[in-house]
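S.K.: Turn this into a model:
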Amino acid sequence: MGEIADEWSRFEAVYRDSYHTVVRYLTRRLAPDLIDDAASEVFAIAWERWSTKRGAALPWLYGIARQVVANTWRSQGRADRLVGRLRGEKGTDTDEPGADTRVLARMGAARILARLSEGDREVLMLVSWDGLEPHEAAQALGCSKATFAVRLHRARRRLEHELAKDVPEVAGHRPVTTERTAT
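M.R.: Take a look at the predicted model:
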């Protein structure tokens, strides 16, 4: 009985330390009305899998949250398609972006990020927005540090390329691109 109480105490400390950070992670990825349920699901799954946790808690929780977000998107997509069929529509897109996405859209950055693959966006957001170190982000994605480093490097190169497309030419100077030219 004492062992379970000790594990519960450790889990409770992680919950207190990580709850708001996990909610911020979810806020950037889900509609506001889905966040509370998703956060509850993340920590319920975390408690069920507590004995399998390896390494730092936050990246491990982000890995769980990432799966909860994916499941929520799939579920939401099925529900939207069902509503569309019931209304006789071909397709509906009622996804409501999170707070950060709405702000980025106003700044025009969402347009650039949208041109990247979902995988590139996730890699960049884990490091830039969620503040994870590359080894922690690798843990959250369930890949090796080397694999994550390659993904991050490639995502940054693609982001630079997309940003360069949006920079207007000024006084005859062309924007710097990451593409190589033949000489």
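
S.K.: C-alpha only now, for contacts and for neighbours.
M.R.: OK.

S.K.: Packing partners of the strand or helix carrying Pro59?
M.R.: Per DSSP states H and E, Pro59 falls inside helix 57-87. Here helix 57-87 touches helix 2-27, helix 35-48, helix 134-141, going by 3 or more CA pairs under 8 Å, 6 or more residues apart in numbering; DSSP states H and E.

S.K.: Quick one: those helices as TSV, columns for distance to Leu163 too.
M.R.: Formatted as TSV, the helices and strands packed on helix 57-87 follow (distance: least, CA to CA, whole Å):
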stretch	distance to Leu163
helix 2-27	24
helix 35-48	31
helix 134-141	23
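
S.K.: for these, which one sits closest to Leu126?
M.R.: helix 134-141 (6.0 Å; CA to CA).

S.K.: and the angle from that closest one to helix 57-87?
M.R.: Relative orientation of helix 134-141 versus helix 57-87 (axes from the mean of the first three to the mean of the last three CA atoms, to 10 degrees): 40 degrees.

S.K.: To compare with the earlier structure, here is another sequence to fold:
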Amino acid sequence: MHPTRVNNGWVRSRTTPPTLCPLSYEEAAERLLADAYAEHAPFVYRTLAYLGVESGHLEDALQDVFVAAHRRIRDFERDKSMRAWLYGIARKVASQYRRGVRRRGRRMVLVHDADARVDPRPATDARVVAAMTARRLLDELDADKRRAFLLTEVEGMTAPEIARAEGANVNTIYARIRAARLRFRRLLGDSSGKEPEPS
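M.R.: Model (predicted):
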């Protein structure tokens, strides 16, 4: 059974007709979080890396996100996607890790280490240049535009999902995505002058 929402100790199943199965609140919450972990842990891990958590702390931060989600499962709103809700928690956890690093006086990593994603194919000159270009683009973007760009282009989130997760105006998110895409096109030398499509 794949639960979709918890409501007063009942859970609605995605795989059965719209009937309710009696579960204790704790059982329903455990199942919901187990499904969320199975489906969204890789996304949360990458998000923590995008948000500046050092590679050596990513596993701990991932665990902290799901511990916080377990504590806050009663706050999960049905009209909000699980992915967006977990993103909001990941932002707070990443912020705590960044503060801890600043207190220890270490430099933050803004983008996931290149070594963390080892590609088994031999590197080609074109792939190396593309990776360096992408890193340069990401380094040149401010944090808000970088997050919006990565969440849209890499994670496939929509602007409304990002806006809900960040508590920002959806038009602001669209503007950030548009500006990042335009910068990316300019960096690549695209002279078409055509503005990228919004997500």
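
S.K.: Need the winner for burial among the helices and strands packed on helix 57-87 of structure 1.
M.R.: Mean neighbour count (mean count of other CA atoms under 10 Å) peaks for helix 134-141 among the helices and strands packed on helix 57-87 of structure 1, with a mean of 22.

S.K.: tilt between the helix or strand following the helix holding Pro59 of structure 1 and helix 2-27?
M.R.: The element immediately downstream of helix 57-87 of structure 1 (helix or strand, assigned by DSSP H and E) is helix 99-107. Per the same axes, to 10 degrees, the angle that helix 99-107 of structure 1 makes with helix 2-27 is 20 degrees.

S.K.: And the contacts of the helix or strand following helix 99-107 of structure 1?
M.R.: Next along the chain after helix 99-107 of structure 1, taking DSSP H and E as the criterion, comes helix 109-114. Outside helix 109-114 of structure 1, the residues within contact range by CA atoms under 8 Å, 6 or more residues apart in numbering are 101, 104-105, 121, 159, 162-163.

S.K.: Against Thr177 of structure 1, how distant is the residue most central in space within structure 1?
M.R.: In structure 1, the residue lying closest to the centroid (CA atoms, centre = their mean) is Glu122, at 4.6 Å. Applying CA to CA, to the nearest Å, the value for Glu122 of structure 1 to Thr177 of structure 1 is 23 Å.

S.K.: Map Asn71 of structure 1 across to structure 2 for me.
M.R.: Superposed on structure 2 with TM-score structural alignment, Asn71 of structure 1 falls opposite Gln96.

S.K.: Count the neighbours of that match for me.
M.R.: Residues near Gln96 of structure 2, counting by other CA atoms under 10 Å, number 14.

S.K.: again with Asp125 of structure 2
M.R.: Using other CA under 10 Å, Asp125 of structure 2 has 9 neighbouring residues.

S.K.: what's the matching residue for Trp8 of structure 1 over in structure 2?
M.R.: Per TM-score structural alignment, the equivalent position to Trp8 of structure 1 in structure 2 is Glu30.

S.K.: among the contacts of helix 109-114 of structure 1, which ones are buried?
M.R.: Neighbour counting by 16 or more other CA atoms under 10 Å classes 101, 105, 121, 159, 162-163 among the contacts of helix 109-114 of structure 1 as buried.

S.K.: okay if I get those as TSV plus distance to Leu86 of structure 1?
M.R.: Below are these laid out as TSV (distance: CA to CA, whole Å):
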residue	distance to Leu86 of structure 1
Thr101	30
Ala105	31
Arg121	33
Leu159	40
Glu162	39
Leu163	41
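
S.K.: Identify the residue of structure 1 aligned to His40 of structure 2.
M.R.: His40 of structure 2 maps onto Ser18 of structure 1 when the alignment is built from TM-score structural alignment.

S.K.: right, and its match touches Leu58 too?
M.R.: Yes: at 6.6 Å, Ser18 of structure 1 counts as touching Leu58 under the criterion of CA atoms under 8 Å.
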